[in-house]
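Asker: no sequence on this one, just coordinates:
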């Protein structure tokens, strides 16, 4: 099974699981947040649409038209939503720091990927060193080749085999 098919299968399995969990829950009676005022934070926040104000002990409907509850409703350090131990001010600071770290990590990864595409200084230096070594080997090879030609020429002269044509040794004199 391909990787893409595995992801699709896992996604479908997750959707089926969530659907079953949602439909398997018994419907809870709808209670208003105002009826939970002057109870406890835990009771108020059992309903996810409620906001608990620590200073006034009020349980109010979360203002969905605004992202953050206005200060006239409840000051941010006193507002609780979801869980009683996290206030909105700490939530904003924490999410800002986490978001900044994720953004910074993403930028560093993009920078590293973009800069590592080209050859690095070390790779270029290594390549230049290998080219110099190849040039030195080639020069030594040419010197040895010239030396062998001169030796062969000396041997030909010594034995009188010098001639202008390479086919003289096959001629009958």
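Answerer: Arrived safely. This is a predicted model, so every value here is computed, not measured.
Asker: contacts, neighbours, all on C-alpha from now
Answerer: Fine.
Asker: for the residue positioned nearest the centre of the chain, what is the enclosing helix or strand?
Answerer: Relative to the mean C-alpha position of the chain, the nearest C-alpha, by C-alpha atoms, centre = their mean, is the one of residue 109, at 5.3 Å. In this assignment (DSSP states H and E), residue 109 forms part of helix 88-115.
Asker: what's that helix packed up against?
Answerer: With contacts taken as 3 or more C-alpha pairs under 8 Å, 6 or more residues apart in numbering; DSSP states H and E, helix 88-115 sits against strand 79-81.
Asker: buried residues in the helix holding residue 109?
Answerer: Of the residues in helix 88-115, 88-89 count as buried by neighbour count, 16 or more other C-alpha atoms under 10 Å.
Asker: give the next helix or strand downstream of that helix.
Answerer: helix 121-158.
Asker: does residue 89 touch residue 80 like I think?
Answerer: No. At 9.6 Å, residue 89 does not count as touching residue 80 under the criterion of C-alpha atoms under 8 Å.
Asker: state the distance from the residue nearest to the centre of the chain to residue 102.
Answerer: Distance, residue 109 to residue 102, using C-alpha to C-alpha, to the nearest Å: 11 Å.
Asker: second one coming, line it up with the first:
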């Protein structure tokens, strides 16, 4: 039932069919396609529930329970639905290509967006790690200098402090 509601609206939008309010066709209330005695394609396709078969020049009810009309009813290359100038086979191929292109472009866009977001996250993470590494190095340098000062003080206290030039000339007096 949903296919019956959506498919005519989609086809109407694609091919510029005139649809009234709520997506309903602008024709009279539904009458059986075979009962109207439509003799040409334009008259037949005014009602979106009708299918024109070019092979036998008949207007028949679209088989709603099936997505594609069976070959026994009308071959796809001779079936017309929505507009007279496009056969059902070409319509299916065109819709498939357009749908495939849309899905492919959507996948490519999603991939590109995710990839750029991931690279931005990596850049931020790398910068954060670099800052932390630099901070650790600075703290380590501070601790080293503090330890050196403390050790020098202990050496002075106990007289173990090495002079800058421990090698001096012996003077013989």
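Answerer: That came through fine. Bear in mind that the values here come from a model prediction, so they are computed numbers and not experimental data.
Asker: how far apart are the helix holding residue 109 of the first structure and its match in the second structure?
Answerer: Here helix 88-115 of the first structure, set against the second structure after superposition, deviates by a mean of 0.6 Å using mean C-alpha distance after the TM-score superposition for the first structure.
Asker: which part of the second structure matches that helix?
Answerer: The aligned range for helix 88-115 of the first structure in the second structure is 88-115, by TM-score structural alignment.
Asker: what residue of the second structure takes the place of residue 158 of the first structure?
Answerer: Counting by TM-score structural alignment, residue 158 of the first structure lines up with no residue in the second structure.
Asker: contacts only, for residue 158 of the first structure.
Answerer: Residues in contact with residue 158 of the first structure (C-alpha atoms under 8 Å, 6 or more residues apart in numbering): none are found.
Asker: and with 10 Å instead?
Answerer: residue 152 (C-alpha atoms under 10 Å, 6 or more residues apart in numbering).
Asker: state the number of residues packed around the aligned residue in the second structure for residue 18 of the first structure.
Answerer: Residue 18 of the first structure maps onto residue 21 in the second structure, with residues paired by TM-score structural alignment. Using other C-alpha atoms under 10 Å, residue 21 of the second structure has 7 neighbouring residues.
Asker: residue 21 of the second structure and residue 57 of the second structure: what is the separation?
Answerer: As judged by C-alpha to C-alpha, residue 21 of the second structure and residue 57 of the second structure stand 31 Å apart.
Asker: what does residue 100 of the second structure give?
Answerer: Applying C-alpha to C-alpha, the value for residue 100 of the second structure to residue 57 of the second structure is 33 Å.
Asker: could you do residue 5 of the second structure as well?
Answerer: Relative to residue 57 of the second structure, and taking C-alpha to C-alpha, residue 5 of the second structure is found at 26 Å.
Asker: and the match of helix 88-115 of the first structure, how far from the chain's centre?
Answerer: Centroid displacement of stretch 88-115 of the second structure relative to its chain, using C-alpha atoms, centre = their mean, to the nearest Å, is 10 Å.
Asker: distance between the ends of stretch 50-58 of the first structure?
Answerer: Note: stretch 50-58 of the first structure ends 10 Å apart using C-alpha to C-alpha.
Asker: OK, contacts around the residue nearest to the centre of the first structure?
Answerer: 103, 115 are the contacts of residue 109 of the first structure under C-alpha under 10 Å, 6+ apart.
Asker: same check, this time on the one 4 residues further on
Answerer: Applying C-alpha under 10 Å, 6+ apart, one finds that residue 113 of the first structure lies in contact with residue 107.
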